[in-house]
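J.: Sequence and predicted structure below; questions after.
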Amino acid sequence: MGHSHHHHDHSEGNIKVAFFLNLGFAIIEFIGGLWTNSVAILSDSLHDLGDSLTLGVSWYFAKVAKKDRNQSFSYGYKRFSVLGALINSIVLVTGSVFIIIEAIPRLFSPVNPNTEGMIYLAIGGIIVNGAAAFKLSKGGSLNEKTVFTHLLEDILGWVAVLIGAIVMHFWDFPIIDPVLSVLIATFILFNVYKNLKESFRIILQGTPSNINIKKIHEVIIDIPKVLDVHDCHTWSMDGEYHILSIHLVIEDNLQLSELESIKKETKTRVSKLGINHTTIEFETLNENCDPC
């Protein structure tokens, strides 16, 4: 439990740093867009302001996820971080569609902006977003992964702006900028799809992708005095904290101390397979189980 709490402190701190970096640079970027007369940078500044809002929401949900369980939420608030990831994904999709809509007209009527100013802003954007992304790159929570994807979008966007600005600076070839924007937005939409798929898997209480139910059966059935294993259900709270509910058929007339030993051994074995919380029900061979 202590490890999980420490992780969420770490997650919250990472998102907090990314939020302030992103918000600060979005303001600089907006001013820079006006200075360079670049619609691409102005559009990206609005996109970054949207990112900052999303990061703020993620930061808030990372804080909420740390709250202890209570009567209203008996498993705690960990799933709120998944809500943060969902909101992030929706904003990402909206932002990417916006980029595509903005880029398509420029394919037919490109505009040459202040390319030197664009180069300086692009380098700054890569450094700032790169620092924020590095902070989140080792994050394990779904929320952190989604925010990392968000920042990756920004870095790739700035790389595109940098390449486009350099090319436009030396050659009259402005169409490269909208082409790169469309390609990057498509790449991001693919990544968002994967994050959304995982978010919905958690919300719909699907079996976590890194949990093997067959392996859980194998390690438990091997415990002395356990005759059968069934009614095995496993789901995740937030993509990291996994829960298991299981029925164990045991030999008749076992002592309380023997039951305690089986329970302890079961929890130890499944914890090595990634299960954090286990609920066990004991049955005998003659008992008529009513599986749920």
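T.: Here it is on my side, so go on.

J.: contacts and neighbour counts: CA atoms only from here.
T.: Noted.

J.: for the residue nearest the centre of the chain, what are its contacts?
T.: The centroid of the chain falls nearest to residue 142 when counting by Cα atoms, centre = their mean (2.7 Å). Applying Cα atoms under 8 Å, 6 or more residues apart in numbering to residue 142 gives the contacts 81, 82, 85, 195, 199, 238, 239.

J.: One more to weigh against that first structure:
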Amino acid sequence: MEASGNLFFAFLLNIFFNVIVIVGAIFTNSVAILADCLHDLTDTISIGLAWGLERISRRDSNKSYTYGYARFSILGAFITSTLVIIISIIVIYEAIDRLFHLVTPDAGGMLLVAILGIVFKGLSAYRLHKGITFNEKAILLHLLADIFEWIAILIISVILIFWDVPFLDPLVSIGISIWLIYSLSKTLKGSLEIFLQKSPSNIDVNEFKNSILAIDGVNSIYDFHLWSLDGIESVLTLKLKIDDENKKENILNIANKIAYNNNIVDVTVEFNYD
């Protein structure tokens, strides 16, 4: 319940802040703030999905979803990443146009919005910094990135107060958008790999197989399938040839222990005898 509460707190705080940023982007005429508004909107959607999925994750599997609802989070990441990459490209286009038609933004307004951004994101990050669930940790990383971005906008706004260098505003927005595209492209790629049942990147398959082959009584592995359920937990099915039926229980216990240490939550082993 604590994880769900922390995420809901961050979700409400970010919705309120999104309204402030949208108004701030309009009144300050800053494409840098507009670009960061896009990132903040992404984070709000992500937090909302995380909060909803934290509640849904308590549901038991059923006849329709025999593995449960874990992959709904991956679907959410895929949809969000795709939309934000498209919008980021549009923001870059607008920022490049602004470079050729320079408009001096309201530096004072930018400074105020940047300070509010640091405060709101800081409060959300503080609420989540002791979280132990994957959702909390993932959202915390997003929030920390947001804080650094708002610090960059704050610095730019201070510079604009003292020097008339309006080109810095669209340059920052391009930088933020490129960073978003780069970061979310990795998220998009990771989501697709999970849907396509690629083996988990955190597990060395050859090393894993060798650890099973090293078990006394195991002669060979002739069928091996390992895939990620949701990017965190994994599923394994394998067929082993063993030399003695009496060793089956011991081999299964050791195989399960190896799987558990690799965060594999579901293991199916079939035995055949030489």
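T.: Here it is on my side, so go on. Note that the coordinates shown come from a computational prediction; the quantities given were computed from them, not determined experimentally.

J.: wait, what's in contact with residue 276 of structure 1?
T.: Counted by Cα under 8 Å, 6+ apart, residue 276 of structure 1 has contacts 241, 242, 243, 244.

J.: and which of the residues you listed is nearest to residue 176 of structure 1?
T.: residue 241 (44.5 Å; Cα to Cα).

J.: residue in structure 2 matching the closest one?
T.: Counting by TM-score structural alignment, residue 241 of structure 1 corresponds to residue 233 in structure 2.

J.: Also residue 250 of structure 1?
T.: Using TM-score structural alignment, residue 250 of structure 1 pairs with residue 242 in structure 2.

J.: for that match, what are its contacts?
T.: 217, 218, 219, 220, 248, 271, 272, 273, 274 are the contacts of residue 242 of structure 2 under Cα under 8 Å, 6+ apart.

J.: next one: residue 248 of structure 2
T.: Residue 248 of structure 2 touches 242, 271, counting by Cα under 8 Å, 6+ apart.

J.: swap in the one 4 residues further on?
T.: The contact partners of residue 252 of structure 2, taken as Cα under 8 Å, 6+ apart, are residue 269.

J.: which position in structure 1 aligns with it?
T.: Match for residue 252 of structure 2 (TM-score structural alignment): residue 263.

J.: any idea how far its match lies from residue 235 of structure 1?
T.: 20 Å (Cα to Cα, to the nearest Å).

J.: One more: residue 162 of structure 1?
T.: Here residue 162 of structure 1 is placed at a distance of 44 Å from residue 235 of structure 1 (Cα to Cα).

J.: re the thing from before, just give me the neighbour total for the closest residue to the match of residue 250 of structure 1 other than its chain neighbours.
T.: Excluding its sequence neighbours, the residue lying closest to residue 242 of structure 2 (Cα to Cα, 6 or more residues apart in numbering) is residue 218, at 4.6 Å. Neighbour count of residue 218 of structure 2, defined by other Cα atoms under 10 Å: 19.

J.: which position in structure 1 aligns with residue 218 of structure 2?
T.: Using TM-score structural alignment, the partner of residue 218 of structure 2 in structure 1 is residue 226.

J.: quick one: contacts for that match?
T.: Contacts of residue 226 of structure 1 by Cα under 8 Å, 6+ apart are 220, 248, 249, 250, 251, 262.

J.: Which helix or which strand is home to the first one?
T.: Assessed by DSSP states H and E, residue 220 of structure 1 sits inside helix 213-221.

J.: contacts for that helix?
T.: 226, 227, 228, 229, 232, 234, 266, 269, 270, 273.
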